[in-house]
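# what shape does this take:
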Amino acid sequence: MGKTLIIAEKPSQAREYAKTLGVKGKREGYFENDEYIISWCIGHLFELKAPETYMDLPKVGKRWSIRRLPVLPRLGEFQYGLKSGTAKQFKVLQGLLRSPEVQQVICGTDADREGQLLFQEVWDAVGSKKPLFRLWISSLTQEAIREGMSKLRPVGEVEGLAQAGYGRSYGDWDFGMNLTEGFTALFGSFDPVRKKPNVISIGRVQTPTLALVVEREWAIENFVPVAYVEVEAEFASGQGSYKGKWFDPAIKSARDKSQETANEQMMLDLDRGKEIVAKVQGKPGRIRSVKDKETKEPHPLLFDLTSLTVSASRRYGFGAEKVLKIAQSLYEKKAITYPRTDCNYLPPDMLPKLKAHLQALQQSPFAEWVKEALNSPLPGGKRVINEITAHHAIIPTTEKAALNLSPDERKIWEMIVLRFLCIWFPPARYAEKEVVTVVEEESFLTKGKTLLEPGWKKIENTEKHTEGSGLQLPLLAQNEVVETRSCQALQKETKPPKRYTQGDLIKAMEGAGKEVEDETLRRQLKGKGLGTVATRGAIIENLLDRGYLLQQQKVLMPTAKGTELIRLIKERLPRAQLLISAEMTGQMEYELAQVERGEMPLSRYMEKVEEAIRGIIEELRHYEATQGKKPLAFAPQKPGAHGRKRESNSERKPRESQTQAKSAKVGQESLALAAEDNLGICPSCGGGVVEREKGYGCQNWKDGCPFILWKNPICGKVLTPAQVKSLLKKGKTNLIKGFRSKNGKSFAAYLVWEDPSSGKLKFEFENNDRAKPG
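Here you go, the predicted model:
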């Protein structure tokens, strides 16, 4: 009788399969017994080859240029190469798949689109025709593996998933390879400080994510604070004192309809605030109404990867990629269920199993809560049991967590445990009181909130997310007369939007569909948005590595390079604006879902991808013919950047990062522009001006030329290479927005020479008024 070959995603997964199925024989690259052979991939064994593979290089040349593009292989013509260090394991898999001893094959890689793809690449490369089945599980416990083996899926059920995996891979390659070369040919240059090309990397998900951060930064730069006044009074009743804030009863209800509009209407200027204070100061008041109601706050939803990342970012400052790496490690240690999920719910068939998950948590510090939960009924309601996607929410497994968890792993695991425990407890109950006090026909609102029954909050208190009990109020009665003890006008001003943390950006990527007008696309983007739960952290890491973003403490800021790229696309390249819109990503995600369901052939999806790329390349070709080349700013030098720990080969990154990096290396020679490709002519000696680490200086500095433009901030802005180039050529920069005056007000101006030979500058405004030197 022949054997069954199971192919896992990586060795650790294969070991769990072997342990569960009693396969103890260890061979070179696989486990074996009389019934099973269990082998593994190492993440993706293959990668798509660079664009030069498809080019007639003697004809088009080795140098990156628009004339070499587009490169769009047809389906069936994409060429693969083995990744470095994977040839040995592929040879093992190839031998096993062709072995007459193997009767049937089970795909046991991670149960998602990318897991299916990395298996499919091997399967198709070997060309095996053996019977094929799919193992689909959500945890690596022995119970889950055995249940999955008893319910193997026929390969036809995941054929669409494999096609969608290829579509994602090919589409991202087409976008990344063509547009990175196209943008770099026009807007890249040689970085003399780093002694390497300044590659302008473009990605289907990476570029719109960068746009989110850049546009947030623009909103902050252009924000004009609005001063306003809040009037607060303190009242004395027979039972005690309390405070209230002035409000306009005529527009209070607008808060429920439009918070923003109501807030604007509630804002008082200083004169009106002082008028109210003078009017009510020391006057008696009357309590117009006292409203009491009881409210309930249900437990939070179980974690998906996004909500876990946001919570871990806020609580511990962990980056998105770090959270995924820790969660994946916990999954492989059988401590949690599959983490790469976008679902917050559990399926109905899991209900009978949930108490087994609880029993595994009978350890400090959870023992008392687990004991109470075990005596409670099974959790129900749509906040727990609901429609799921490919995988259910992240919960602890039925196995006791290993004792060898690292400190960071234990932090994430305990967050998941506490969130799981919350679903066994009733809602938190509050007594809410709303009091309206009237003085001289002016109304003041007071709100109080008292926690009556903590319910699940006694668990959540451990997570440090509770808001506490709220304001305690004295016993007050309707029509009671009170004394206005004091009243004051508090001067405040509106605040600009906050910069993104990694957790905030992950959430914004997931909800990018809010800005899409098409309702069908909005539904498709819900829970998906830009990228997938598995790739969003790596996308942010790519933006940091490629010099588009900087992280300062917990917040993300765009660099000059990132800002100039998005401004260029928004202002000069209308067709390329697809690259910074959630709509484009949503449309591609929607169509990939159609491919997965068998509603659209992969060929049609690729036709749409190719049409978009051809349009953008044609636009770049026109730009080159009419505008020429325009180098963007260099990425900033980051201390210790070269020491950043890279992912192992077994950790899956977006395809656009893997293949673009290799293609960029292939094209190094084509981008190594000569150092004499400088920014312009030195106004002091006529030499060439080049960018250095701390400023823009003359190449003849060794011969005594004093010209230098330092990279010191001028009213908050640092000169970019493009601005220096304009200054050297025209005597003035383009209009620069986002300068900040001493009082914090934003303004726009040109920079012009005051003394060109010494590099001194001054402002010029659009009405030609001259200002102080910059």
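# contacts, neighbours, all on C-alpha from now
Will do.
# I'd like the distance between the closest residue to residue 554 other than its chain neighbours and residue 565.
Nearest non-adjacent residue to residue 554, counting by CA to CA, 6 or more residues apart in numbering: residue 501, 5.5 Å away. The gap separating residue 501 from residue 565 is 21 Å, by CA to CA, to the nearest Å.
# can you check residue 281 too?
Taking CA to CA, one finds residue 281 at 56 Å from residue 565.
# so residue 635 touches residue 543, yeah?
No: with contact defined as CA atoms under 8 Å, residue 635 does not count as touching residue 543 (10.7 Å).
# surely the residue nearest to residue 554 meets residue 557?
No: using CA under 8 Å, residue 501 is not in contact with residue 557; the gap is 9.3 Å.
# Proceed likewise with the subsequent sequence, for comparison:
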Amino acid sequence: MSYQLVVSEKPSVGAAYAKVLGATNRQDGYWEGNGYLVSWCIGHLVELAPPNVYDAKYVKWSIADLPILPEKWQYLVSASTQKQFGILQKLMHRPDVESIVNSCDSGREGELIFRLVYQQAGCKKPFSRLWLSSMEESAIREGFANLKPSTEYDALYQAALCRERADWMVGINASRLFSCLYGQPLAVGRVMTPVLAMTVVREAAIAAFVPEKFYTVALTLADGSTASSKRFTQKADAELLLSKCRKEEHVTVQKMERKEKAESPPQPYDLTALQRDANRLLGFTAQQTLDYAQSLYEKRLITYPRTDSRFLTEDMAASLPGLVMDMGRVFAVEEPFPIHVQQVINGSKVTDHHALLPTKSMANADLAALPAGERNVLRLIAARLLCAVGEPYCYAETTLTTICAGEKFTAKGKVALSEGWKTVERKMLGELLGKQKEQAVLPDVQEQSQCSVAGAELKEGQTSPPKHFTEDLLLHAMETASADSMPEGVERQGIGTPATRAATIEKLVQKGFLERKGNKKTKVLLPTDKGKALITVMPEEIQSADMTADWEAKLLQIERSEMEPETFMTEIKEMISSLVTTTEARKGASALMKNKIIGVCPNCGANVVEREKGWFCESNPCRFVLWKDNAFFKRLGKRLDSHAADKLLRDGRVRLKDCKSAKGKTYNATVLLSCEADGRSKFSLEFEGGC
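Sure, this is the predicted structure:
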């Protein structure tokens, strides 16, 4: 009997495929049955080799050895996934396996994950591609019935290879170059550094902002509406007008203008738009939203989440009304609502995957059993679909211009004519949207008529600085980066892809370049001193969003076979070579780049400085270190933070509340710090009245 080997990206997805295909016999690392073997990768099984594999001298970081630009790229199986790689290699070489199906995620990274395993395993057997936008059984069956030739995705693989290798070359060379120039470990990345630069530039603009006061005179008209004067920079000018207005009993209506306007329904979500709304309305980070969406996808409740399209294809038009009706029923949107399918259909704007949708399976799922985060994300996606096929929100905007004491006063009013899609939005997301501002309704008055004045007062205001970046705003800045400097008609400006933006933000936080500050729902992302210092010393081409966005556009061209991969790689190599040969340490920057001293080493008396993974003694032979990911503190259910590290260095002890014992009991205790003979830290506990 011959078999077809199906390789998915994750065990959970593999299990779903196996169930549909009838491969029900569970083996070690794969499923078997009905002519199929179904196995899986665990993320990136095969990764680019580190520099020291090319040459042992690269273990030491030295500017003299740069640039490191491999001629022949080498790959390694990552240590943690050796076993699963061995299983896949064995399955690929089984004589009864005739062909293979690449069933990894339907995107650039999924293509890369499979092909690297296939090549590293030395496999030569024919393989085809499963390309899905939904994990529903019907979609899986249809996908396997219509497998695509692997050659259709060769260009996608080339783009993925170029992305991976370009990131490696920029990361390895720039990180080593700047770490050697400034005498401390500095992480530099192709996407990460321009994103950090955006936050540093924004904070500099906020810090440099000088608010300017302005003054207006506000008239209260007899019907209760308010008309305002122009802004005055000098208070005396506004006060003079106020005194004149207080002598007037009437204003003359100079102009009454009424314009009817319409706000079109929003488009369905792509991943970035979903992440932005989930951050703004729910306070979720981009990574949390992606994790919730991925889980919903694997539970067959939504379609493929890592999409950059906000439209659907023509073949989906017929099934859409049924799906919309199902959603309305699930979320109790009872009243009949119009369904305008055509406004969300445009196949020419769908590349790899269509917009994010709830699936038909969702209508029969037990949503109450979902974790709250997943349920909220699902509600957003369903609400967006119902809004997207709705009618425009129509309103009338009225502007009333009056004259008082020779000056113009303006009042604006707005009245809804037809709520359209906003009815559904309010019904489904009302509590998340918060209190909506009451719209002022202006009286219907004739031009040149008189209105009596009920009161006049002086109002003081000031100009506002730019806003700090929230995750919502930073995602938008990443998506639209360099849009102004790109030629007309170029698609997908911006840096990173929908699939990678969340990971970039998380990496910046994890490496200590950005921090989240604020209350539970509204957190802002601020560059740390370390982040600001890094950008201060970075040359323009490394921190420029323009260059990175240009690279993203070129990767997209490679994906579409419009550019040769070699051309792109040559450009990257030239940029790195030029960076290495022309970059010098900035004068005065070493003071900026100093590590933060937090105390004195209890072993040798030298300074203890904070770095990414802990607090280290600066003296070379001394081995004293307090690791942030500290095993002793972990066992107590605690994490060693800067406050505790400070107390340990200053007093040799720190009191901890609510430590957890192995049996789950809580107790208070004091951790005592001492040193081994070679300087390594040693901890002991002093209990308060026993555990």
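# any idea what the TM-score comes out to?
The TM-score (TM-score structural alignment, normalised by the length of the second structure) is 0.82; 604 aligned residues with a CA RMSD of 2.9 Å.
# one step back: mind checking which of residue 501 and residue 557 of the first structure has more residues around it?
residue 501 (24 against 21; other CA atoms under 10 Å).
# so what's that one up against?
313, 554-556 (CA atoms under 8 Å, 6 or more residues apart in numbering).
# so which pair among those is furthest apart in space?
313 and 556 (12.7 Å; CA to CA).
# intersection of neighbour lists for these two?
501-502.
# could you tell me where the lengthiest helix in the second structure falls in the first structure?
Identified as the longest helix of the second structure according to DSSP state H is helix 154-182. Using TM-score structural alignment, helix 154-182 of the second structure lines up with residues 159-187 of the first structure.
# mean per-residue distance, that stretch versus the second structure.
Comparison of stretch 159-187 of the first structure with the second structure after fitting gives an average deviation of 0.8 Å (mean CA distance after the TM-score superposition for the first structure).
# likewise stretch 213-220 of the first structure?
Per aligned residue, stretch 213-220 of the first structure averages 0.6 Å (mean CA distance after the TM-score superposition for the first structure).
# what's that stretch in contact with?
So stretch 213-220 of the first structure is contacted by 496-500, 505, 556-558, 562-563, 566, 738 (CA under 8 Å, 6+ apart).
# how far out from the middle of the chain is stretch 325-343 of the second structure?
30 Å (CA atoms, centre = their mean, to the nearest Å).
# for it, which residues meet the burial criterion?
325-328, 330, 333, 337, 339-341, 343 (16 or more other CA atoms under 10 Å).
# so which of those belong to strands?
Per DSSP state E, strands hold no members of these.
# and the furthest pair within these?
Across these (CA to CA), the longest gap, 23.1 Å, separates 330 and 343.
# give me the element the alignment partner in the first structure of residue 552 of the second structure is part of.
When the first structure is aligned by TM-score structural alignment, the residue opposite residue 552 of the second structure is residue 589. Assigned by DSSP states H and E, residue 589 of the first structure falls within helix 582-596.
# which elements pack onto the following helix or strand past that helix?
Going down the chain from helix 582-596 of the first structure, the next helix or strand is helix 602-627, by DSSP H and E. Secondary-structure packing of helix 602-627 of the first structure (3 or more CA pairs under 8 Å, 6 or more residues apart in numbering; DSSP states H and E): helix 159-187, helix 582-596.
# buried ones among the contacts of residue 501 of the first structure?
Buried, going by 16+ other CA under 10 Å: 313, 556, out of the contacts of residue 501 of the first structure.
# just the helices in the stretch 551-691 of the second structure please.
Remark: helices assigned in the stretch 551-691 of the second structure by DSSP state H, counting those that start in this stretch are 565-582, 589-592, 631-635, 642-651.
# need these in TSV with mean neighbour count, can you?
Formatted as TSV, the helices of the stretch 551-691 of the second structure follow (neighbours: other CA atoms under 10 Å):
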stretch	mean neighbour count
helix 565-582	15
helix 589-592	14
helix 631-635	15
helix 642-651	16
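# right, so of the ones you listed, which gets closest to residue 224 of the second structure?
The nearest among the helices of the stretch 551-691 of the second structure, by CA to CA, is helix 642-651 at 55.6 Å.
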